[in-house]
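*Asks:* Here is the input, now give the coordinates:
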Amino acid sequence: MSDISVIMYHYVREIKNSRFPEIKGLETELFREQLKFLKKHYNFVTTEEVIDSVYNNYKLPTKSVLLTFDDGYVDHYNNVFPILQEFDVQGSFYIPVKAVRDHKMLDVNKIHFILAAVFDKNKIILDIKFLIENSKLEYNLHDFDYYYKKLAVEWRHDTAEVIFIKRLLQVELAEDVRGKIVDFLFDKYLQINESEFAKELYLNETQVKEMLKGGMHIGCHGYNHFWWNRLKAEELEKEIDLSLNFLSEMGVDISNWTAAYPYGSYSEEVEKFLRQKKCRLAFTSEVSLANTSIKSSLLMGRLDTNNISKNSNELPNDWYKKSN
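*Replies:* Modelled structure (predicted):
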């Protein structure tokens, strides 16, 4: 049993000079620089080695680090995969099936690009206010001011306005009404065909198979990218089974399947279900080191890429010291 540093990535791309310079992610060159830093101070491990550590007492090296990538972006094939091969490092990629197979945008990504497309976030908020007021009776909603007072609180690197939009449209409202609002805003501000945008944004099946063949680990991130802890038992089972069927078709070894909770949405019930389905590892979005005990195997914390230096010449930070 040991602690390891598991790092979580999402967008890895050329951001500043792109169509959407406000997208929050990691510049490709900074990813390369971060890998140089990690190679100096950590020991890269594979997901399979972590599984062996949990279940077969395999001894991981000191200062072990594992790289994970969520949401199935084409960034991971175009930008990440070649660099990982260059450094001889495995990445673990957690893919929502709907985005890759059905070319449908995840709501979370629609929200990212709505925010990136509109400089004045108050325009979005005024639209939301209008839509909430017009949907109050149909969906039994509170007044707009109730939601704004509850949710508009500055947090981490986001303004109160951005946090309000994210929290309202990602979690606060019921799935049907928030989907309706997100679709309206996406159509208004992006003015682009959703299917074509999805094909541009996400991996395709050929790329997934090539990454798997190239030594990468491919894991479960659900079908729809729903909050797993909000699903009924039969809905969660369907969500996981659809994902496992996809992974099997891609050529993944289902006897060693792993998962990353969408939005970090775990609970005791979800953990118990994953254990029944023989999930080997599951990663949360809790900012912490991961522990390789069997008890913690489905509640493994991760560090955000922003917790780790992006300068290969810097000294290790506090996370490194804790993993000694």
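*Asks:* from here on, contacts and neighbour counts on C-alpha atoms
*Replies:* Will do.
*Asks:* Do you have the helices of the stretch 1-150 of the chain handy? List them.
*Replies:* Along the stretch 1-150 of the chain, counting by DSSP state H, counting those that start in this stretch, helices occupy 28-41, 47-56, 75, 81-87, 97-101, 107-117, 121-139, 144-151.
*Asks:* next up, for comparison:
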Amino acid sequence: MLAVGNFHYIRKDFKAAYPSIFGVTPGQFRNQLKELAKYGKFVSQEDILNGIPKDEKAILISFDDGLKEQFKLAKPILDEMKIPFICFVNTSNFAEQKVSLVHQIHLLRSKIAPAELQKKIEKESTIQLTDEERNKAVNHYNYDEGEVARLKYLLNFRLGISELKKIINPLFEKYFDEYETATELYMREEQLAELWEQGSLGSHGHRHDPLGMLSQKQAKYDLEKSQEFFVSRFGEKAKTFSYPYGSFDACKNLSITLAETGFELAFSMERAVNIDPKENPFLLGRYDCNDLPGGKANIFQKENLFENPEYSKWHLYENGTSNQQ
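*Replies:* Now for the predicted structure:
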């Protein structure tokens, strides 16, 4: 069995005018790793590619977005504790020195109050969430207040990419310098090279778009661009992938396209344990770090991580490989 924990921001503090992210400090990160070690064995990218026995209690540590703080603050702790991990990176951040739209939003939300930002969006767009979408928002962003969850859902899922860029890009340019921000926020290429050599690097797509919500042509183009980066820098394609946003809608109908572009494994954000990664390699479940033992909202307080957990099942639905046309 395989349980995967996913981390994003690792910072010494999270002070901001309007807190917009849920990260951990290095001390909290170390303590959570110690807690997780009680439940199973930490495994690497190579271990999972080679196969995890069903009776093994395996734990993978993963990071999304290729943030410099992950390399500077989390990697030394992992190296000291001899714990393998995977960093999934968006290749446009390095190939084009661009700040991903999702990070533009995070940065803007740290400076602009949610109500004010929502007013700016409504001024530029007539789209409003349905009752079903409002409920989806609260379920997906379960660590946020309702108003913030709905704002994030509107930004990340309801507005089209082109429309969202028209709204967010001018705002971002007003508050930030993109090149300086990208240089400060993301890892350097020599850091990526070190991770590649250690077998600790995977793809998070090229531009951090919700690929399952794009056309097949657009999704394939993004995956191909990401693989072009890996081949140009390291001479090989990346073997592992994590879906930007990770929701069911952002992951659907991509298994065949992922295989065609050279990937062997892909991780969603379905909160679930994987019985056998070989059975559903392109829809592996993954927990937010806050969900896991040692996290802020540990959902396993009364249970062992591997005793009667929720098992991944998204692959049983229409986005599974066997059901694609």
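*Asks:* would JSON lines of the helices of the stretch 1-150 of the first structure with distance to Glu22 of the first structure be doable?
*Replies:* JSON lines is the format used below for these (distance: least, C-alpha to C-alpha, whole Å):
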{"stretch": "helix 28-41", "distance to Glu22 of the first structure": "15"}
{"stretch": "helix 47-56", "distance to Glu22 of the first structure": "32"}
{"stretch": "helix 75", "distance to Glu22 of the first structure": "16"}
{"stretch": "helix 81-87", "distance to Glu22 of the first structure": "24"}
{"stretch": "helix 97-101", "distance to Glu22 of the first structure": "22"}
{"stretch": "helix 107-117", "distance to Glu22 of the first structure": "5"}
{"stretch": "helix 121-139", "distance to Glu22 of the first structure": "12"}
{"stretch": "helix 144-151", "distance to Glu22 of the first structure": "22"}
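*Asks:* Would you reformat those helices as CSV and include distance to Arg178 of the first structure and mean neighbour count?
*Replies:* CSV is the format used below for the helices of the stretch 1-150 of the first structure (distance: least, C-alpha to C-alpha, whole Å; neighbours: other C-alpha atoms under 10 Å):
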stretch, distance to Arg178 of the first structure, mean neighbour count
helix 28-41, 32, 18
helix 47-56, 35, 18
helix 75, 27, 19
helix 81-87, 34, 16
helix 97-101, 18, 21
helix 107-117, 9, 18
helix 121-139, 10, 14
helix 144-151, 13, 14
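*Asks:* so which of those comes closest to Thr159 of the first structure?
*Replies:* helix 121-139 (9.8 Å; C-alpha to C-alpha).
*Asks:* what lines up against Tyr9 of the first structure once you look at the second structure?
*Replies:* The alignment partner of Tyr9 of the first structure in the second structure, by TM-score structural alignment, is Phe7.
*Asks:* Hmm, its match is touching Phe63, no?
*Replies:* Yes - taking C-alpha atoms under 8 Å as the definition, Phe7 of the second structure is a contact partner of Phe63 at 4.7 Å.
*Asks:* Compare these two (neighbour count), which wins?
*Replies:* Higher neighbour count among Phe7 of the second structure and Phe63: Phe63, with 24 against 21, using other C-alpha atoms under 10 Å.
*Asks:* Now do the contacts for the corresponding residue of the first structure for the more buried one.
*Replies:* Aligned by TM-score structural alignment, Phe63 of the second structure pairs with Phe69 of the first structure. Neighbouring residues of Phe69 of the first structure by C-alpha atoms under 8 Å, 6 or more residues apart in numbering: 8-10, 76, 91-94.
*Asks:* Repeat the analysis, applying 7 Å as the threshold.
*Replies:* Phe69 of the first structure sits next to 8-10, 92-94 when contact means C-alpha atoms under 7 Å, 6 or more residues apart in numbering.
*Asks:* which of these lies closest to Lys123 of the first structure?
*Replies:* Distances from Lys123 of the first structure to the contacts of Phe69 of the first structure, taken by C-alpha to C-alpha, are shortest for His10, at 26.6 Å.
*Asks:* can you tell me how far the residue nearest to the spatial centre of the second structure sits from Leu195 of the second structure?
*Replies:* For the second structure, Asp64 is the residue whose C-alpha lies nearest the centre (C-alpha atoms, centre = their mean; 4.3 Å). To Leu195 of the second structure, Asp64 of the second structure is 14 Å away according to C-alpha to C-alpha, to the nearest Å.
*Asks:* Same check on Lys72 of the second structure?
*Replies:* Counting by C-alpha to C-alpha, the gap from Lys72 of the second structure to Leu195 of the second structure is 12 Å.
*Asks:* can you map out the helices along the stretch 101-250 of the second structure?
*Replies:* For the stretch 101-250 of the second structure, the helices defined by DSSP H, counting those that start in this stretch occupy 101-109, 114-124, 131-140, 146-153, 161-175, 178-185, 189-197, 216-234, 248-251.
*Asks:* counterpart of stretch 240-249 of the first structure in the second structure, which residues?
*Replies:* Against the second structure, stretch 240-249 of the first structure falls on residues 223-232 (TM-score structural alignment).
*Asks:* how close does the matching stretch sit to the first structure?
*Replies:* Relative to the matching residues in the first structure, stretch 223-232 of the second structure has an average distance of 1.7 Å after the fit, by mean C-alpha distance after the TM-score superposition for the first structure.
*Asks:* can you list contacts of that stretch?
*Replies:* 91, 203, 205-206, 236-238, 261.
*Asks:* Closest one to Asn308 of the second structure out of these, please.
*Replies:* When the contacts of stretch 223-232 of the second structure are compared against Asn308 of the second structure (criterion: C-alpha to C-alpha), the nearest one is Ser203, at 31.0 Å.
*Asks:* Alignment lookup: that closest one to the first structure.
*Replies:* In the first structure, Ser203 of the second structure lands on Cys220 (TM-score structural alignment).
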